[in-house]
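make a model of this:
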Amino acid sequence: MLGVVIAVFFLLRLVPGDPAAMILGERATPESVAALREQLGLEQPLLKQFTDFLVQLVTRFDTGDSLVTGQSTRELILDKAPVSLGIVVFAVLLAVCIAVPLALAAALRKDGWADHLVRILPTVGLGMPLFWIGLLLIIVFAVHLGWFPVGGVGSGPGEPLRSLFLPSLAVALGMAPPLIRSLRAQLIEVLSADFVTTLRAARIPERRILRRHVLRGAALPALTLLSVNTAYLIGGTLVVEKVFAIGGIGTLLFQSIGSRDFPVVQGVALYCAVLVVLVTALAGVLAAMLDPRLRVGDGDGGSR
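Okay, the predicted model is just below:
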């Protein structure tokens, strides 16, 4: 998070463009631009701006006020956050629902036609940009079939969920291929383990073996991969929001980049970094629940 704070602050100021000139427009006089720069504190030394930024961050957990609207960046981001978080959570659920059945079907029919098909599809999916997947979903399911809205978020009963389905599916399709490949490889490895052979010899039902032993044993690497791809998931969500004209954090970010609104861009980057850290920590907790060997013993040097 500290690295994100430092990098975003200084990199934004290396990009050409004057926020004051963009706010006032092309017809602004040099005097008015200079006056606005002084009012916004842009004339201060860079180190002084960074110090003020850190003080606001530590004392208020806020990256300052928007240069364009004057609102607190924290209020702007938290107002848009529910929509973006909804897409993230929905996309994770859809990605798991896509990856688990396909990987299981491929692992149970290793080297069969189903396995070859499942191995080809993720490879194709890896080469598709998220915005292109989103456009395809809009053309097929929104324009031609009319099952979902083309863009925006509805306000009627069930409409928000219906509006977020296609954006979430686009993100899920983008992150599912590596999950399928990883989970398939782990399932094949677990299915060939000695304990699975022993369970089958004991005539335990196949479904019970798959549900209680095989899937649990193969879920840990996939969970780790999912947590590692959190940054990709969040970045994909921000891009997909723009494609579907959803007023979330992604739309706010692109508008702020276009207007050179430094505090808002810094705020979005910081909050996304916080989300990545939280998801990574949550993945560690879930991994410990799945694998007792990862739990720390209480003083006896062993595991619980």
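
alpha carbons only for contacts and neighbour counts from here, please
Fine.

what residues are up against Leu93?
Contact analysis of Leu93 by C-alpha atoms under 8 Å, 6 or more residues apart in numbering lists nothing.

secondary structure element for it, which one?
In the assignment (DSSP states H and E), Leu93 maps to helix 73-108.

okay, buried residues for that helix please.
73-74, 76-77, 80-81, 83-88, 90-92, 94-96, 98-100, 102-104, 106-107 (16 or more other C-alpha atoms under 10 Å).

any idea how far the closest residue in space to Leu42 that isn't next to it in sequence is from Pro82?
Distances taken as C-alpha to C-alpha, 6 or more residues apart in numbering place Gln49 nearest to Leu42, at 7.7 Å, with adjacent residues excluded. According to C-alpha to C-alpha, to the nearest Å, Gln49 stands 30 Å off from Pro82.

also Leu226?
21 Å.

the residue nearest to Leu42 in helix, strand or coil?
Here Gln49 takes the helix state, with states given by DSSP: H, G, I helix; E, B strand; the rest coil.

one more, please, to line up against the first structure:
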Amino acid sequence: MLIAAKKVGLGLLTLLVSSFIIFSAIRLVPGDPVLALTAGRRLTPGQIEALRGEYGLNEPFFTSYFHWLQGVIHLDFGESLNFKTPVNELIGARMTVSGLLIAYAAVISIVAGYGAALIAASRGGKTDKSLIILSSIATATPPFVSAVVLLSVFVVMLGWFPALGAGEGFGDRVYHLTLPAVALALSSFGVLARLSRTSFLEQLSREHVEVATSRGVPRMTVLRKHVVRNSLGPLLTLTAMLVSTLFVGTAVVETAFGIDGIGNLLVDSVGKRDMPVVQGIAFWSVFIFVVTSTLVEIAMPKIDPRLKNEVAA
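Alright, predicted model coming up:
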């Protein structure tokens, strides 16, 4: 319980530091959000000052930060300068599509990554070499490049998938989000496949695995009980970290496929200097990552008892 409390405390401290970095980075970016908001309209100095006062842009830096932090604690990120709508409403309206896209990409990267790694590690030879090459290419390919290639092949050339949008209804959305999810999952698949393969090969070389095999234990049983299970602890941590970082790639993928999600909203808000929206999305991204990391660190000793002494130390 004490270890869990320490992890939670460290997570809260990380969020506090991150909130200051997010606010500072966005607040100190050159340019005046009010001028971006007015879109070139001629306003008097008095009108500009009134707008700055309305959105708290003329307050001293630390005063403005503490006011913003107070709102964050109450899950109030203010109002969008561009949409004139509470930031949480904007994010919530787009969270369903982005959440489904991220979940879809996570399933693809986990199932394909673990599955390919297990097959390659157990068969060896050309299969193993092919996975090394494929995973290296996947890891090195940015989501935007993957999106362009997938659009060119499966939309333009073959016409198998729609080019834009997220569809309506669960089935139609899964169909529309298949290519975006693959583009988003590719890099994570490459990392998972390579590191899982290494972990599986290490377990396959262990003495107890060789003994079980020599005693005639079925191959699938050996893989499931001795290889996958003993690799689960470290790989679970890696998987959680990779899944929580999928959000980063949604901006380029949603833009490429014309999906009205969180990533697309972020790109639009950055272009229009909509600071409250950018700050809100950035903070929620960090929040998801920190919560995921903390939960995994707390759960790891229960999943893999071998780590109990490590964590206690």
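
and the TM-score between them?
Counting by TM-score structural alignment, normalised by the length of the first structure, the TM-score of this superposition works out to 0.90. Behind it: 295 aligned residues with a C-alpha RMSD of 2.0 Å.

state the number of residues packed around the residue mapped onto Ala185 of the second structure from the first structure.
Mapped onto the first structure by TM-score structural alignment, Ala185 of the second structure lines up with Ala172. For Ala172 of the first structure, the neighbour count with other C-alpha atoms under 10 Å is 27.

the strand or helix carrying Ala172 of the first structure: what's the following helix or strand?
Following DSSP H and E, one finds Ala172 of the first structure within helix 159-191. Sequence order places helix 194-201 as the next helix or strand after helix 159-191 of the first structure, per DSSP H and E.

that following helix maps to which residues in the second structure?
Counting by TM-score structural alignment, helix 194-201 of the first structure sits on residues 207-214 of the second structure.

run through who's touching that stretch.
Counting by C-alpha under 8 Å, 6+ apart, 203-204, 219, 222, 226-227 sit against stretch 207-214 of the second structure.

please list only the buried members of the residues you listed.
Buried members of these, counted by 16+ other C-alpha under 10 Å: 203-204, 222, 226-227.

now for those: which two are most distant?
With distances taken as C-alpha to C-alpha, the most widely separated pair in these is Gln203 and Val222, at 10.4 Å.

where exactly do the helices run in the stretch 151-300 of the second structure?
Here the stretch 151-300 of the second structure has its helices, by DSSP state H, counting those that start in this stretch, at 170-204, 207-214, 219-222, 229-257, 262-271, 275-303.

which one of those is the most hemmed in?
Most buried of the helices of the stretch 151-300 of the second structure, by mean neighbour count (mean count of other C-alpha atoms under 10 Å): helix 170-204, with a mean of 22.

how far off helix 207-214 does it point, in degrees?
Helix 170-204 of the second structure runs at 100 degrees relative to helix 207-214, counting by axes from the mean of the first three to the mean of the last three C-alpha atoms, to 10 degrees.

so helix 170-204 of the second structure versus helix 229-257, what angle?
140 degrees.

rewinding a little: mind putting the contacts of stretch 207-214 of the second structure into a markdown table with distance to Trp284 of the second structure?
Below are the contacts of stretch 207-214 of the second structure laid out as a markdown table (distance: C-alpha to C-alpha, whole Å):
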| residue | distance to Trp284 of the second structure |
| --- | --- |
| Gln203 | 38 |
| Leu204 | 40 |
| Arg219 | 44 |
| Val222 | 42 |
| His226 | 38 |
| Val227 | 36 |
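
which of those sits closest to Tyr55 of the second structure?
Distance to Tyr55 of the second structure, by C-alpha to C-alpha, is smallest for Val227 among these, at 57.0 Å.

tell me how far the closest one lies from Ala256 of the second structure.
Applying C-alpha to C-alpha, the value for Val227 of the second structure to Ala256 of the second structure is 39 Å.
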